[in-house]
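Colleague: Okay, predicted coordinates and the sequence, questions at the end:
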Amino acid sequence: MALAGLKVIEIAGLAPAPFAGKVLADFGADVVRVDRSTSTMNLDVLAQNKRSIALNLKSPAGIEALIRLCEKADVVIEPFRPGVMERLGLGPEVLLKRNPRLIYARMTGFGQEGHYAKMAGHDINYLAISGVLNERSKSGKGQVVDAAMINGVNYLGSFVYNMNKAGALFQTPAGTGQLDGGAHFYDTYKTKDGLFMAVGAIEVEFYKLLLKGLELDEERDKLPEQTDSSNWPKMKALFTKIFLGKTQAEWIKIFDLTDACVTPVLDYYSMPTPTPAPRLLRTPAKASASNEGSDVFLEVGGHSKDILAEAGFSEVEIRDLVAKKAVAGAGLEKSSL
């Protein structure tokens, strides 16, 4: 597999960091999730192809154990707000001193510095506020990768930003433009059975196919020019009425495999099972065995003993960590080490 042999330490956290770890694991990396030894609940549903070690990061012995694990790792992924890892004694200056080749990947909402740096947030906040990695094989040195979600949203918006700067997009009030809900040919429409279809027929040739599927004729029905925004509200009302006349399945049959750019809006129950991306022909990723029920969860500390042993901890050292309550895991306390 493409990332076979890559060792990754993932500090347990919420969705973005676990997803990054899942991508690496799906492509063959050995991803070890560091859980809290006191954790009684596991909410991570992105744990496929990973292993878990449960450490007490409030214990000096637990901190040192994690540092030793990082000494033999290629990548560490941390999901906390700015300053948390430093307060634990696990900041970049500590880990990179022990392992200069380590890639230290940080995941925050608003970045390490700035007005909102220490504030909690979710997707909608990052969207509201928004306006990589050099391979160490070239230099022999690792580095800090600071990935803030607000910066990611901003970066993904490069196309929109540059188009808007050039005067090609969003020169009208919000909700009245071509791509933000104003145009009748770029929106979603409710169907007879309460489901939805998405329409994205921007180009002229695609728009003509859209009209054909809706059984409309520009000349016969005296339709206005596609780009005449003054008539967009009227056209949107017409499209709304027409789409309500058929079920989603009927519209799928009409538009399927055409270039009209009309597709169904899938719900969580009908969407395809998520698979690793991108697809590699020679070294494909390993698909998750199951995405249902308890199989999506990873037992907290289920691999603690094996992970420590692989990192070079002796039986005496492991027993000492257990005694100090620096590590936990299924069977460790009763283990005959």
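Modeller: Now that the structure is in, tell me what you want to look at.

Colleague: make it CA atoms for all contacts and neighbour counts henceforth
Modeller: OK.

Colleague: What's the end-to-end length of stretch 164-172?
Modeller: The first residue of stretch 164-172 is 11 Å away from its last residue (Cα to Cα, to the nearest Å).

Colleague: Need the residues that contact that stretch.
Modeller: The set of residues external to stretch 164-172 that reach it, using Cα atoms under 8 Å, 6 or more residues apart in numbering, is V160, M163, G177, Q178, L179, D180.

Colleague: same thing but at 6 Å, please
Modeller: Stretch 164-172 is contacted from outside by M163, G177, using Cα atoms under 6 Å, 6 or more residues apart in numbering.

Colleague: next one: it to chain centre, how far?
Modeller: Stretch 164-172 sits 29 Å away from the centroid of its parent chain (Cα atoms, centre = their mean, to the nearest Å).

Colleague: try stretch 164-174
Modeller: 28 Å.

Colleague: Can you mark which positions in it are buried?
Modeller: Buried residues in stretch 164-174, counting neighbours by 16 or more other Cα atoms under 10 Å, are found at L169, F170.

Colleague: Skipping adjacent residues, who's closest to T247 in space?
Modeller: K192 (4.6 Å; Cα to Cα, 6 or more residues apart in numbering).

Colleague: Thought K246 was touching that neighbour, still the case?
Modeller: Yes - applying Cα atoms under 6 Å as the test, K192 and K246 come out as touching, 5.0 Å apart.

Colleague: residue contacts, the residue nearest to T247?
Modeller: Counting by Cα under 6 Å, 6+ apart, K192 has contacts L244, G245, K246, T247.

Colleague: how about TSV for the residues you listed, with secondary structure, distance to E218 and neighbour count added?
Modeller: Converted to TSV, those look like this (DSSP: H, G, I helix; E, B strand; the rest coil; distance: Cα to Cα, whole Å; neighbours: other Cα atoms under 10 Å):
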residue	secondary structure	distance to E218	neighbour count
L244	coil	21	17
G245	coil	20	14
K246	coil	21	15
T247	coil	24	17
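
Colleague: Second structure follows, compare the two:
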Amino acid sequence: MPATLAGIRIVEFGGIGPGPFAAMMLADHGAEVIRIERPGASFGPHALARSRKAIGVELKSPQGVEIARALCRDADGLIEGFRPGVMERLGLGPDTLLAGNPRLVYGRMTGWGQDGPLAQAPGHDINYIAVAGLLDGIGTPGAPPVAPVNYVGDFGGGGMLLAFGMVSALLAVKRGAPGQVVDAAMTEGAALLASMSWGFKAAGMWHDGPAANLLSGAAPFYRTYACADGRHVAVGAIEPQFYAALAAGLGEDPDGQMDSAAWPMRAERFAARFATRTRDAWLTHFAPEACVSPVLTFDEAATHSHNTARGTFADGAPAPAPRFTATPAAPPQPSQPGEWTDRVLADLGYDEPQIAALRAAGTIG
């Protein structure tokens, strides 16, 4: 069977981070993604650019803009990650393109959104999750908050949310709705990821600051510990039966799990106990019900028995996810900048002399 999104065509305007991640997810599951880069540009991390039809087009030239418009007239969706107003100044804004293709789903990926006081302000993942309220709770007491790489803003609250928005709007078009703009802001996506924490706050069960809550490191049964060899284990024994198995493995009393006043002292005892053995020795010591896992490096994760059995990684990068039983994703394909330029232009009706003239003018690469 064809992959889930087979038959969907997406035009991606080259960028970095969350936009390419969203396009990668769509391409992984069968969408035809045509990625437009400036001639001579190079991709960012190769995994994010996989499975694309990459072309080199100079969008500062009228001929390049016309190529982009021609692609969008026959596309189902578009993804761009520029600051608000950039695509409009290029003559590629949503009003223009939706006039030529009323069914187009126009995906916009920004940090702050298309409007608001910060819409034109520069920023990166750490700025967006700071304003969303998430960064305050990540880290250890007495130290500044810790940036969780760029997983939360760029990819969880950004690219993944844009991919969800694109698929939702594409489904709406299939049901007869018009094309529309998908305004995906990383600040709002990051805030959405914290929905459960906001629920705790509404119930009076949330405390500001790092390591102040059950799931942020306050509880001794939900945190990481250093072992004798300097490596670490992650403990997630929340349910009483799992905590009982953890306590048994550490030689601790299983009573009083939810006595938060005793958590700091208990965490100190747990830490001292974990420091007496190596990480792997603890893994063989605990029963599976104790919910003790190794904290793995990338290289270790790639060779872990569960990940290899599932095929979680392939060719040095994460494999497509999620899994579909009837319409599985095809293996990711490598993509090189500009490799599809001539073929895509030929599909648009450009002949060889026209393509040669565009290349001589620097319009294509």
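Modeller: Here it is on my side, so go on. In this text, all values refer to a predicted model and were calculated from it rather than measured experimentally.

Colleague: buried ones in the top helix by length along structure 2?
Modeller: In structure 2, taking DSSP state H as the definition, the longest helix is helix 160-174. The neighbour-count check on helix 160-174 of structure 2 (16+ other Cα under 10 Å) flags M160, L161, L162, A163, F164, G165, M166, V167, A169, L170, A172, V173 as buried.

Colleague: my guess is F13 of structure 2 contacts I34, does it?
Modeller: No - checked against Cα under 6 Å, the pair F13 of structure 2 and I34 is beyond contact range at 8.5 Å.

Colleague: Which residue numbers in structure 2 does stretch 190-204 of structure 1 align to?
Modeller: Using TM-score structural alignment, stretch 190-204 of structure 1 lines up with residues 226-240 of structure 2.

Colleague: Hmm, I typed the wrong one, I wanted stretch 142-154 of structure 1.
Modeller: Stretch 142-154 of structure 1 corresponds to residues 179-191 in structure 2, going by TM-score structural alignment.

Colleague: sorry, back to before: okay if I get the contacts of K192 of structure 1 as JSON lines plus distance to M271 of structure 1?
Modeller: JSON lines is the format used below for these (distance: Cα to Cα, whole Å):
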{"residue": "L244", "distance to M271 of structure 1": "22"}
{"residue": "G245", "distance to M271 of structure 1": "24"}
{"residue": "K246", "distance to M271 of structure 1": "21"}
{"residue": "T247", "distance to M271 of structure 1": "18"}
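
Colleague: Same check for those, but in structure 2.
Modeller: Counting by both residues aligned by TM-score structural alignment, their matches' Cα atoms under 6 Å, the members of the contacts of K192 of structure 1 that carry over to structure 2 are L244, G245, K246, T247.

Colleague: residue contacts, the counterpart of the last one in structure 2?
Modeller: Matched by TM-score structural alignment, T247 of structure 1 corresponds to T278 in structure 2. Contacts here follow Cα under 6 Å, 6+ apart; on that basis T278 of structure 2 touches C227, A228, D229.

Colleague: List just the nearest of the residues you listed to H285 of structure 2.
Modeller: Set against H285 of structure 2, the nearest of the contacts of T278 of structure 2 by Cα to Cα is C227 (13.1 Å).

Colleague: Report how many residues lie close to the closest one.
Modeller: Neighbour count of C227 of structure 2, defined by other Cα atoms under 10 Å: 21.

Colleague: what ranges do the strands span in the stretch 101-250 of structure 1?
Modeller: Ranges of strands in the stretch 101-250 of structure 1, per DSSP state E, counting those that start in this stretch, are 103-108, 144-148, 186-190, 196-200.

Colleague: among these, which is nearest E64 of structure 1?
Modeller: Judging these by Cα to Cα, what sits closest to E64 of structure 1 is strand 103-108, at 17.1 Å.

Colleague: how much distance is there from the closest one to the middle of the chain?
Modeller: In this view, strand 103-108 of structure 1 has its centroid 14 Å away from the chain centroid, taken as Cα atoms, centre = their mean.

Colleague: which residues sit against it?
Modeller: Applying Cα under 6 Å, 6+ apart, the contact partners of strand 103-108 of structure 1 are 75-79, 81, 142-148.

Colleague: circling back to that earlier point, could the buried residues of helix 160-174 of structure 2 be laid out in TSV, adding distance to E66 of structure 2?
Modeller: Putting the buried residues of helix 160-174 of structure 2 into TSV (distance: Cα to Cα, whole Å) gives the following:
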residue	distance to E66 of structure 2
M160	30
L161	30
L162	26
A163	26
F164	29
G165	27
M166	24
V167	26
A169	25
L170	24
A172	28
V173	25
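
Colleague: could you give me the residues in structure 1 that stretch 75-89 of structure 2 aligns onto?
Modeller: Using TM-score structural alignment, stretch 75-89 of structure 2 pairs with 73-87 in structure 1.

Colleague: chain center to that stretch, what's the gap?
Modeller: 18 Å.

Colleague: Flag every buried residue along it.
Modeller: Using 16+ other Cα under 10 Å as the test for burial, stretch 73-87 of structure 1 gives A73, D74, V75, V76, I77, E78, P79, F80, R81, P82.

Colleague: Just to check, the first one is in contact with K7?
Modeller: To tie it back to what came earlier, the one meant is A73 of structure 1. Yes - between A73 of structure 1 and K7 there is a contact under Cα under 6 Å: 4.9 Å.

Colleague: Can you name the residues that contact Y128 of structure 2?
Modeller: Counting by Cα under 6 Å, 6+ apart, Y128 of structure 2 touches T187.

Colleague: which residue in structure 1 lines up with it?
Modeller: Using TM-score structural alignment to pair residues, one finds that Y128 of structure 2 aligns to Y126 in structure 1.

Colleague: Ok, S51 of structure 2 next?
Modeller: Here S51 of structure 2 is matched to N49 in structure 1, going by TM-score structural alignment.

Colleague: and the gap between the closest residue to its match other than its chain neighbours and P274 of structure 1?
Modeller: Spatial nearest neighbour of N49 of structure 1, excluding adjacent residues (Cα to Cα, 6+ apart): A25 at 5.7 Å. Distance of A25 of structure 1 to P274 of structure 1, given as Cα to Cα: 14 Å.

Colleague: between the two, who's got more neighbours?
Modeller: Taking other Cα under 10 Å, A25 of structure 1 and P274 do not tie; A25 has more neighbours (28 against 9).
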